[in-house]
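S.K.: Structure of the sequence below:
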Amino acid sequence: MINADEKITNTPLSSTEQSKLLIFVLLLLPSLFFIVGIIPAIFLIFGLVMMKKNGDFSHIETAARIYKGYLYLAVMGSGLFALYFATTLSLSDRWHRQFEEFILSTALAGIALLYIIFLNILFLSPLRCHAQWVEANGIFSGKTKTPTDTNEVDIIKGERLRTFSVADELIKWAKLKEDGHITEQEFNDARKKLLQR
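M.R.: You can find the predicted model right below:
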């Protein structure tokens, strides 16, 4: 999860951190040309979409864990192939071809390990440091999103207010407060809005 030295802040990502994310995406693009790279990218995209939808950073953490697990499987598979080719290298007359396959398997395992390192340094580290900001405002946002006030009292619109006097409306709101249908704060908000018109 989050290291002790990584402090969660509710500030926007700096341009350097946003550049790291862009570099990670650019490094991820070549792997998308192979079918193998599409699957972990889909997990990351799904994690980002779910985080944006629910405002919960744990979706990114889960997507990154799945991404790493997928790459660890690739490392183990490539490593097993490399081990197989290394042990049968001297037993075969085709040692040159098996040596090439050994090198290719080792390179694939190394590339998968590099992608795990890239994920940690270029993707997760900047996002974890700003988890609260990312949850609330998004990754590339520089300004705080203004939350929609769901408690705002909806009073009669301007056109309809002309047919009623402000005093009549205040009496209606006072009655609602007395009967316990609205709170004192809602009454005060409605009164303030009515008197400002």
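
S.K.: CA atoms for contacts and neighbours, from now on please.
M.R.: Noted.

S.K.: In the protein, mark out all the helices, start to finish.
M.R.: Here the chain has its helices, by DSSP state H, at 15-32, 35-54, 58-87, 95-118, 125-129, 131-137, 158-161, 166-178, 184-196.

S.K.: To residue 151, which of those helices lies closest?
M.R.: With C-alpha to C-alpha as the measure, helix 184-196 is the member of the helices of the chain nearest residue 151 (8.1 Å).

S.K.: So which residues make contact with that closest one?
M.R.: Outside helix 184-196, the residues within contact range by C-alpha atoms under 8 Å, 6 or more residues apart in numbering are 152, 153, 154, 155, 166, 169, 170, 173, 174, 177.

S.K.: Would you do the same for the sequence below? I want to compare the two.
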Amino acid sequence: MSAKPLSSAEQSKIMIFVLAMLPTIFFIVGIIPALFLIFGTFMMKKNNDFSHIETAVRNYKCYVFLALGVAALFAMYYATTLGAKDRYDRDGAEFIISLAFAGIAIIYILLVNKLFLSPLASHTDWVANNGIFTNKPKKITLQGGFEDIDIIKGERLKSFSVADELIKWAKLKEDGHISEQEFNDARKKLLQRG
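M.R.: Below is the predicted model:
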């Protein structure tokens, strides 16, 4: 559970995986697994919880395994039933195509593990809190989601009076969005600047 950003090599692996997924999106079968991963990434970013990525990859694998199973069943059906009747009249293209689909599904299962999940899993804390393609941490925020007392800048204070700002901070404290200590720090800074 590393809190360090992904290296450029790890970010490149993820980009290669995304580029490898693009051709499958043109087929209906490839849109659904891509949506699983996109939704998992969105939810992880929204909730700062890496388990959304793990769930998305699990759903991706289940869907691809299902596609693999269907392709394998079709190949077996063709080889045993259809192929037995017309073995000498057909060239076996359907059988080869179904085996190719099964092979592609296996490759995508390996790719999602090696190029997507592995780089992210070694940086779960960083990815959950800061994102995949960033090397700078987010600003530390206070309990109520407000940036560290930096929101009280001289330029922004010109349009508001100190009293107005104190009323806003008191309301935040009263509603439970900030702690007593955070309110006192903000009040101290406001009174020093006022």
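
S.K.: Any idea what the TM-score comes out to?
M.R.: Aligned and superposed, the two chains score 0.78 in TM-score terms (TM-score structural alignment, normalised by the length of the second structure); 173 aligned residues with a C-alpha RMSD of 2.8 Å.

S.K.: sorry, back to before: can I get the helices of the first structure in TSV including distance to residue 144 of the first structure and mean neighbour count?
M.R.: Shown next, in TSV, are those (distance: least, C-alpha to C-alpha, whole Å; neighbours: other C-alpha atoms under 10 Å):
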stretch	distance to residue 144 of the first structure	mean neighbour count
helix 15-32	16	15
helix 35-54	14	16
helix 58-87	20	18
helix 95-118	28	17
helix 125-129	16	22
helix 131-137	6	22
helix 158-161	30	10
helix 166-178	34	15
helix 184-196	25	15
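
S.K.: Distance check, residue 78 of the second structure against residue 68 of the second structure.
M.R.: To residue 68 of the second structure, residue 78 of the second structure is 15 Å away according to C-alpha to C-alpha, to the nearest Å.

S.K.: coming back round to it: determine which of the helices of the first structure approaches residue 146 of the first structure most closely.
M.R.: Closest approach to residue 146 of the first structure among the helices of the first structure (C-alpha to C-alpha): helix 131-137, 9.2 Å.

S.K.: Give me the mean deviation of the closest one from the second structure.
M.R.: Here helix 131-137 of the first structure, set against the second structure after superposition, deviates by a mean of 0.4 Å using mean C-alpha distance after the TM-score superposition for the first structure.

S.K.: Please work out which residues of the second structure line up with that helix.
M.R.: Alignment of helix 131-137 of the first structure against the second structure: residues 124-130, by TM-score structural alignment.

S.K.: What are the contacting residues of that stretch?
M.R.: With contact meaning C-alpha under 8 Å, 6+ apart, stretch 124-130 of the second structure is reached by 1-5, 44-45, 48-50, 120, 136-138.

S.K.: Stretch 111-123 of the second structure too?
M.R.: Outside stretch 111-123 of the second structure, the residues that reach it (C-alpha under 8 Å, 6+ apart) are 1-6, 10-11, 13-14, 16-17, 53-54, 57, 127, 132.

S.K.: which pair in the contacts of helix 184-196 of the first structure spans the largest distance?
M.R.: 152 and 166 (18.8 Å).

S.K.: so where is stretch 3-19 of the second structure in the first structure?
M.R.: Against the first structure, stretch 3-19 of the second structure falls on residues 10-26 (TM-score structural alignment).

S.K.: One more: stretch 31-42 of the second structure?
M.R.: Stretch 31-42 of the second structure corresponds to residues 38-49 of the first structure when matched by TM-score structural alignment.

S.K.: returning to that earlier point: looking at neighbours, which among the contacts of stretch 124-130 of the second structure is most surrounded?
M.R.: residue 120 (26 neighbours; other C-alpha atoms under 10 Å).
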